[in-house]
Each structure stands twice: as structure tokens, then as C-alpha cells.
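A.B. asks: sequence isn't available, so here's the structure alone:
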């Protein structure tokens, strides 16, 4: 139900390979979101390396995971900064590709005084990452235990990675974000589908706003062939329908101050992958991921907000003491 290979018996954590995007975040904060035709003065500007793929890779690595990243960057300053970030966080980047055809991806998160965000992404080099290039990296996938994917690279490249990982018997985690329709032909090849409420609604047509509607959506996704369906519900926690039909509901941790929700979902995915790589049971993985996500929203930025293992462990100890 978790990892298909033999790390549990060896006592060693599994290898996680994240295949996905790089997006440097150019973050603007203001009291309120700008309206159509309006010009306002903002409060601050920051530049952070990010992108769903590398966010999830760094999230897992900071928790102690053995993580490699596969994706594509432009030959530019943003690309060099992404490499420096991976090196600083212990993410193996030897299989990251570079191109002169397009610049590295950038995004423009806009954050209001309540910590809410709106994000525009220019994918750049991410969208030049081809399925043929994934095929050339088959040996990297073969040397991994868990493959983590999102949808900020071409969908055909995602499908190729799913197919290769499934054929090799590796555990596939798919975070269908940004929200998009995914071919049901690949559903049986996905071991863990992890959408948020909006993504689950797009995939099923069910308006997901609580555990009951999450159960309804998960039933549809299970019938489509997905094995474990874990739907995150923001402040309401998360709902899991496992491959054996069992259900797990995990509560969210309440935080007094929310600074920035950017990368909260990526923190959750990275922590989930880390827990699964250790052979943890789903309930433990979900609680750990919820803690990591809760800590992430108390800090600005994407990668800068991602917590370390010591921080998550201390947070869980303090909450248990309460």
C-alpha cells in the first residue's frame, strides 16, 4: 500500500525522485488584491526560487529524504539560482536538463494582508521538457522508489513518467496541480492521487467542501482506477480512501497567524512522500504532512517557508503536549 520495493526490510528510507517544474517566484504583497483597471501601491517585493516540482523536492529533502530532481531550466540567472537552492538543500540535481530555447520559468504570486494568494505562472523552459527526454532518464527512475509528479510540465511528459515508473514497479504520487483534466487511461498506474478540493472537483464534477463530499469524489476516482486517493481540504484537514477501501480522516492544525499560503500544498506533498519513503502507515503520513503544511503557512515565500524535520518533530511534540 505504500512502497513496492524492499526498504522496509532493509531499514533504509527509499529514494524519492521528483519530476516537475522550476518557477522563480516574484512575490508582491499588498493590503488587498488589485482590481481590474486599478493601480495600487504594494507593501513589498521578494524573489524566491520555487515551482511545484522543486518545492516538493526541497520539502522532502529538508525532512531528511533522499531526493533527486528531474526537470528543465533555462541557461540564465534564474536557472543558476535554482541549482544553488537545490545544492543548499541536499537535492540531487545531476539529471536536471538545460535549454537555450526558453528562459527558466517565473511566477508572480500576489498576496494580500490575509495571506491569500493569486498566482500567474510563465512556465518557460518547463514546457520544453519532452517525453523523449524522460525516456532517456529511465535509469534514474529505475533507481528510485517513489516518483512524485505534478502538472506544471507538458502533460505528455507526465504520462510518459507515469508509464515508465509503473512499468518499473515504482510508487507513483501524482499531485494534479495546477488543476487540469487527466486521462483516465493512466489512473490505474497512479498509486497515490493527491488533489486539493478544487482539483478534485475538476476531476470528478463533485463540489468538494467537506469530508462527505470528499468521500463522494474519492469514490468516483477509485472507480476510475486510482489506488489511494488523498484529498486535502485546507482548514478541514484531509480525507483518504485507500486501495483496500479503508478511510482515514486527518484534522488540520490551526495556526494563529497565516502569513502566506504559497507552497503549503507542496509542503504537504513533500512530507507525504517522505513518510511513505520510510514505510509509515497512512495516518502517520497524513498527520506529519499536515504539520509540515501548517508550519509553511506561517512564513513568507515558497522554499523559504518549508520546515525542517526538527521543526516538524518539535511542532508535533508541542501539539501532543497540548
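C.D. replies: Sure, I can see it. These numbers were taken from a predicted model, which means no experiment stands behind them.
A.B. asks: C-alpha from now on. contacts and neighbour counts both.
C.D. replies: OK.
A.B. asks: let me see the ranges of the helices in the stretch 151-300 of the chain.
C.D. replies: 155-167, 197-204, 211-224, 264-277, 282-296 (DSSP state H, counting those that start in this stretch).
A.B. asks: out of those, which comes closest to residue 149?
C.D. replies: Nearest to residue 149 among those is helix 155-167; the distance by Cα to Cα comes to 6.9 Å.
A.B. asks: packing partners for the closest one?
C.D. replies: On a contact count with 3 or more Cα pairs under 8 Å, 6 or more residues apart in numbering; DSSP states H and E, helix 155-167 meets helix 131-136, helix 138-142, strand 171-174.
A.B. asks: now, of those, which is deepest in the fold?
C.D. replies: strand 171-174 (a mean of 24; mean count of other Cα atoms under 10 Å).
A.B. asks: hmm, who's touching that one?
C.D. replies: With contact meaning Cα atoms under 8 Å, 6 or more residues apart in numbering, strand 171-174 is reached by 2-4, 145-150, 162, 165-166, 189-194, 273.
A.B. asks: same thing but 7 Å
C.D. replies: Under the criterion Cα atoms under 7 Å, 6 or more residues apart in numbering, residues 3-4, 145-150, 162, 165, 190-194 lie in contact with strand 171-174.
A.B. asks: so which of the residues you listed is the closest to residue 41?
C.D. replies: residue 150 (33.9 Å).
A.B. asks: which ones are touching that closest one?
C.D. replies: Here residue 150 is in contact with 20, 53, 174, 175, 176, 177 (Cα under 7 Å, 6+ apart).
A.B. asks: alright, now check it against this:
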């Protein structure tokens, strides 16, 4: 019986030998790892046929310790996130005719030893081994004694290991930020992580190569809440992260603090197996080539098993790294054009076209009604954004249906919600606007949440003032909040334009912090009732310390008072349909063109055109003019106005 089994197996070896064109003894030597004197070409041809026919010489070689099993092992420190690396290992193994057994040490050295024992019992041809710790090296002799080939991954100094080139990726993350002109950059790392250590090493080398100093105190660690304080107080403009999950957590934390990525801060990260499944936020990153690394180490192990020599002296796997996107990277704000911050009311405007204004005891007929976003803060922010400026709005809305309408509308107009707070107790502010046939308007306002915007809430988003050219202040919110905003604005080097709406007097400190005062004729008269003429009113404000006073006069244009100039400017020639947003259009255009480098007088003239467009249309936000339309009209009417002068304010 035994003899028959042996004869069957010999015939099988004979068939293999015939298919390969070699002798039976050559096949026997190859499958039993005794083929030192056989050419690599012959060895490869025989092994290919053996694997193809799934041949195992049970009787003849079952007791030979060197017999091939065509089984490989993968012993990982943990399999919680093996992901694509295992996929690469399996694909390479299958292509070469091998099967794979997976073992999980669960970060436990005793569990690891049990798995190594199992590997030896099963007489695997080779194993990919990720040691739990440096102490794992003491178990290596068990595998050596059984003739099991080993490829170590991430094994530390004591074990020559295959590894992904995280150092190079850390270098590239830093270089990307530097390419975007960042110099105050730091790393977001995970404690006790070999990957983080390698990324940080590459990061530091890149800074050194670019002559950028690094502050050790700025290193950020995932899970350490103090890192937010470092970001907010130390002038950091760019962050490179070793782990994608840590990047997502940081993104969420910064969002709650009204920081925008990439406007306020740039963020780059390594990406794990499948970040493409996360559609938002889109963080700029380098995808870790786990799949290709899996193929690389599996092919190296198979080469060892079949050739009995190392495939390469280079154990570091590298790839052609590229960034998945650049959505979360921008140049630092101080390199970008000056932005505009507006602080004021945000309302839901309900506009009614009427034959006459409401009077006591008299019913009037509403000819038409529309609902839009309004409030001087919102109007001025949208006005600046439409003129091509980076504009930010600080204000307060309720937590009601109206607030959703407002947020959606502002988002469409390109206004970020980072400075907009929600009040849990008061409704969104409302304005009821009555417009007569001649375009004149009467407005009644319910302040709602606007009345609760506090100085603390302005402080919480003061980073929005970084690189601001102007802060537009309107006084339909509490005066202490306006004062705090004016102080913060000055701290960041911006100029303040004050619209004194609904004020009976201006506090002395607000005069001190304001650069340009823009009341309308009625507001100017209310603030200095003893001054009867526009000239006297402007003189009064000027002597109060206001360097520039512009009193808007509706269809009469405006009057300017500075130390050098006292003059009237005519209004632009537009038919008046709705005057509600005229002043807001004027202020946002004035600031926008001063930032672009136009002189004060040029900017006033351009602003009168912007106001003219606005009052010639129904509504406010929808009536604000865009940059192309405005400049096309001016180019046809007064082309010399768009030629900048050398002595501009910015």
C-alpha cells in the first residue's frame, strides 16, 4: 500500500519533470530547497509549474523540513487598520501562486510568541513580520531554526526592516506649505507613533534645508487641547499632520472657533487608506501607498523564498508622492490683498412698496412686498464681496427659520459664516421697510438677536481681523460691542469706518478709534443739533478728532471734510427706485477702492456710482452692484476715474 502511494507520487514528479523539461531529481531538489547549483531560470520554470498544478509531494517529502508549502504568513502588531497593505500582499501572493495566513499580535508580545509557534508548526515558507516591540527580536531564532524566511516591517533598529518612507512624506508636507509662502508652520503628531516620529524627522529637515527656524514649543499633539491655544496665539499659519483622523479632529475644533481653512490657516496631512470616502472637508494630503507597499514586501519575501537571497539592500519603500488636492492650502493672509470686516446688524428685510408712509388712523395700500436679507452689517459685507473683496461679517442671528434663510443667502453671496453667532433666546432681527413712489424709504426695526451681540463674541473671532484693511462699523448693535470691535481692528492695523445709525451721540472713545465718519444728513443733524449747515456739522466732527468726515446727502451727493480738503461731490445720475441700501453701497465701495490703491477723492466718486446703481434697483442685497458692471459703466462715463494715483492710502 505504501509502495503504491510512493509510486503514484513518483509518477506525479515525473509529469512535473516532463512539463518543465528537467529531471525528476531536479524537481525534487527545487521543491525541497536544495537547488543551490540549479540555474535561476530553471528554478523559476519548475516552481511556476509546481504552483500551477498545486503539487505537494506528500509521501516523498512530508518529513523533510525544507519542503515548500507555498504558504506565507503575515504577523502584524495589530490588524485594526491593515487596510490596503493586506490587499497588496494578497494580490502579489496570488499572482505568484502562494496562500496567505494572517496573524494578529494585538500589541501583545505573548500573543506574538504563540503565533510564531504556530507559524513554525505549519512550516510556512516565509513570513512578513511586524514586531510588537524591540523585545520581539528574541523570538527570531525560532523562525531561523525552521528555515522560515522573514521580511520585517517597521521593526526598529535591531531588525533590518522594510518601511514606507514617511520621512520623505513629512519633508514633502512641509515643502508644500513653504511653496505657499508659509514660514510659521508646525507639525500635528500622534504620541508614541513611529509614523509621527518619521514624519517629524522629514519635516524638520525640510525646514532646515529652507533656512526656516523651528520652535519646539509649537509641536502639536493629537488629543492635547492646549494645541488650540498655540494655534490661536503663536501666529501659526500652516500645519502638517502625520495622521488624517487627527487632521479631521483639528478641522472640526477650529471650525467651532470660527477659523476657516484655508483662509485663516493652511492644513496638509498624510491620508490613510480611503480618505476619498470623506467628501467634506477636503484636506490637502499625500496618500500613503499602503497597497503598493504590501505588494513590494510580499514580492521581496517570495524572492527570498525562491532564490534564498535578499531581493534588495534598500529596505525603504518610496513612491511618486503627489497631493490629492490643494483645497486646504492658501498663502498666508498677510500676503493676500487686504480684506474688509463688517460689524453690524443682520436682518430679514420685509419691503413694502406703498403710495404713502403709514400714519396714525390711516390705512395704506401695499402695492408690492418682497423678503430679502438686510441690516447694515450684512449689506456692507455683501457690497464689498460683490466688488471683489474678501469680506467677513460679524453679527448675530436667532436660531429660527429666518436665520436659515439668511445663512443660505449670505453663503450664495460668498460671505463666510465664521463671524456669525446664533442666539438661543432671541429671534433673528427684522426690518419693515416702506418705500414710496419717489424711492424714499421709512424703516422700522425689531433688533432681535442683534441686541445681544456681545464684546466677548467679537473677541472670540478676532482672528478675522488679521490682514484687514478696513473695519466697517454700524451702530445698530450695542455700543460696547462696537467699541470692542474698533479696538481690535486698530490692534490689527485696520482703519475704521463708522456709520452712526440710530445714535443720539457718539462716545468720545469711539471718536478716538474711528478714522472715517459717514453719517447721512439727518444723522449728522441729530448728532450736532446746534450746527445748522452741512459744513458746520462736518467741522464739528473734524474737531472731535475725526480725520475724515463724509456726510451723504442723497440726491445731493456728499460732502467731504479733511485737513486738506473741504468739498462737495455730486451724486451719480441714476433714477431713484429704492434708497434703502444706498449708504451701505457707498461705504462698501469706498473701502474697497481705497484698499485697491485709489485716492480718497477717486474712491468717493466711484462710491457714488455704486450707490447710484443700488438706489436704482428694488431691494438691497440684490441691488448691490458687482465690480464688472460698476467699472464697465464708469469706463464709459468717466474713464479717467479708474486711473490710480500714486499717493493712495494703501
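C.D. replies: Thanks, I have it. Predicted model only: the values in this text are computed from it and were never measured.
A.B. asks: buried subset of the contacts of residue 150 of structure 1?
C.D. replies: 20, 53, 174, 175, 176, 177 (16 or more other Cα atoms under 10 Å).
A.B. asks: so can I have TSV of those residues showing distance to residue 154 of structure 1?
C.D. replies: As requested, those are exported to TSV (distance: Cα to Cα, whole Å):
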residue	distance to residue 154 of structure 1
20	9
53	13
174	14
175	14
176	12
177	12
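A.B. asks: circling back: tell me which of the contacts of residue 150 of structure 1 is nearest to residue 130 of structure 1?
C.D. replies: residue 20 (11.4 Å).
A.B. asks: how about the contacts made by that closest one?
C.D. replies: By Cα under 7 Å, 6+ apart, the contact set of residue 20 of structure 1 is 53, 70, 71, 149, 150, 152, 153.
A.B. asks: which of the residues you listed fall in strands?
C.D. replies: Those of the contacts of residue 20 of structure 1 mapping onto strands are 70, 149, per DSSP state E.
A.B. asks: mind putting the contacts of residue 20 of structure 1 into TSV with distance to residue 230 of structure 1?
C.D. replies: TSV is the format used below for these (distance: Cα to Cα, whole Å):
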residue	distance to residue 230 of structure 1
53	19
70	24
71	25
149	15
150	15
152	20
153	22
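A.B. asks: so how far is stretch 194-205 of structure 2 from its chain's centroid?
C.D. replies: 22 Å (Cα atoms, centre = their mean, to the nearest Å).
A.B. asks: try stretch 615-635 of structure 2
C.D. replies: So, by Cα atoms, centre = their mean, the centroid of stretch 615-635 of structure 2 is 32 Å from its chain's centroid.
A.B. asks: tell me, it lands on which residues of structure 1?
C.D. replies: Using TM-score structural alignment, stretch 615-635 of structure 2 corresponds to residues 297-317 of structure 1.
A.B. asks: likewise stretch 471-491 of structure 2?
C.D. replies: Under TM-score structural alignment, the match for stretch 471-491 of structure 2 is residues 147-167.
A.B. asks: now swap in stretch 255-263 of structure 2 and tell me
C.D. replies: Against structure 1, stretch 255-263 of structure 2 falls on no residues (TM-score structural alignment).
A.B. asks: one more: stretch 221-232 of structure 2?
C.D. replies: The aligned range for stretch 221-232 of structure 2 is empty, by TM-score structural alignment.
A.B. asks: run through the helices of the stretch 101-250 of structure 2 in chain order.
C.D. replies: Using DSSP H, counting those that start in this stretch, helices in the stretch 101-250 of structure 2 cover 109-121, 140-145, 166-179, 194-209, 226-233, 244-256.
A.B. asks: buried residues in the match of stretch 471-491 of structure 2?
C.D. replies: Neighbour counts over stretch 147-167 of structure 1 (16+ other Cα under 10 Å) mark 147-155, 157-166 as buried.
A.B. asks: structure 1: which residue goes with residue 434 of structure 2?
C.D. replies: Under TM-score structural alignment, residue 434 of structure 2 pairs with residue 110 in structure 1.
A.B. asks: by contact count, what packs against the helix or strand that contains its match?
C.D. replies: Residue 110 of structure 1 is located in strand 105-111, with elements delineated by DSSP states H and E. Applying 3 or more Cα pairs under 7 Å, 6 or more residues apart in numbering; DSSP states H and E, one finds that strand 105-111 of structure 1 contacts strand 23-29, strand 117-122.
A.B. asks: residue 45 of structure 1: what secondary structure?
C.D. replies: Following DSSP: H, G, I helix; E, B strand; the rest coil, residue 45 of structure 1 is assigned to strand.
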